[in-house]
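Enquirer: Mind looking at a prediction? Sequence and model below.
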Amino acid sequence: MTAKELLQTALKNLLIVQEKDLNLTIEEAMDLNGAIERISDLVKAMEAKETVSKADLTLADLLINACK
């Protein structure tokens, strides 16, 4: 899986979680929205061929696994 695919998968999974309306607390919802924004920005950076750090990719991988 390429870095871009990893980020896109993370974003897709987060959006699915957001759509399910899992009765999240306000704090959890804010964290989820923040993660969606962060991953969305990383996808845009990859599409613009900007550098994305290994830490950002690790975050995306963790988010993918957390959403499974």
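Expert: Thanks, I have it.

Enquirer: Only C-alpha atoms from now on, for both contacts and neighbour counts.
Expert: OK.

Enquirer: can you tell me which helix in this structure is longest?
Expert: Longest helix of the chain, by residue count under DSSP state H: helix 26-47.

Enquirer: If you count contacts, what does that one end up packed against?
Expert: Contacts defined by 3 or more Cα pairs under 8 Å, 6 or more residues apart in numbering; DSSP states H and E place helix 26-47 against helix 3-19.

Enquirer: Pull the distance from the helix it packs on to the chain's centre.
Expert: Here helix 3-19 shows a centroid-to-chain-centroid distance of 5 Å under the convention Cα atoms, centre = their mean, to the nearest Å.

Enquirer: Would you mark the buried spots in that helix?
Expert: Neighbour-count burial for helix 3-19, counted by 16 or more other Cα atoms under 10 Å, picks out Ala3, Lys4, Leu6, Leu7, Gln8, Thr9, Ala10, Leu11, Lys12, Asn13, Leu14, Leu15.

Enquirer: Next one for the comparison:
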Amino acid sequence: GGRIVSIMSSQESAPAGHRNVYVRTYGMDRARLPQLKAELRAKAPMLYYVDHRDNQREIYTAS
């Protein structure tokens, strides 16, 4: 389960023709989180992940 709280996008610091997209979710099923992150990374580069509940941050190398 879980739900999307908000989706924001910005072209300000993105390369020409691209945009940065920020997705906030709530109540995500923790067991499915690795699968969700893998699916998102298959579609577009993921720059970072922040988990406020567990105070966890992951920063990825932009490729």
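Expert: Now that the structure is in, tell me what you want to look at. Keep in mind the model is a prediction, meaning the values are calculated, not measured.

Enquirer: Fetch the TM-score of the aligned pair.
Expert: With the length set by TM-score structural alignment, normalised by the length of structure 2, the two chains reach a TM-score of 0.29; 33 aligned residues with a Cα RMSD of 3.9 Å.

Enquirer: Give me the contacts around the next helix or strand after the longest helix of structure 1.
Expert: Sequence-wise, the next helix or strand downstream of helix 26-47 of structure 1 (DSSP states H and E) is helix 54-66. For helix 54-66 of structure 1, the external contacting residues (Cα atoms under 8 Å, 6 or more residues apart in numbering) are Ala3, Leu6, Leu7, Thr9, Ala10, Asn13, Leu14, Ile39, Leu42.

Enquirer: Tabulate these (TSV), appending distance to Ala29 of structure 1.
Expert: Converted to TSV, those look like this (distance: Cα to Cα, whole Å):
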residue	distance to Ala29 of structure 1
Ala3	26
Leu6	22
Leu7	20
Thr9	19
Ala10	16
Asn13	15
Leu14	11
Ile39	15
Leu42	20
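
Enquirer: State the pair within those that is farthest apart.
Expert: Farthest-apart pair in the contacts of helix 54-66 of structure 1 is Ala3 and Leu14; separation 16.6 Å (Cα to Cα).

Enquirer: As a markdown table, the buried residues of helix 3-19 of structure 1 with distance to Gly34 of structure 1 would be great.
Expert: Shown next, in a markdown table, are those (distance: Cα to Cα, whole Å):
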| residue | distance to Gly34 of structure 1 |
| --- | --- |
| Ala3 | 20 |
| Lys4 | 19 |
| Leu6 | 18 |
| Leu7 | 15 |
| Gln8 | 16 |
| Thr9 | 16 |
| Ala10 | 13 |
| Leu11 | 11 |
| Lys12 | 14 |
| Asn13 | 14 |
| Leu14 | 10 |
| Leu15 | 12 |
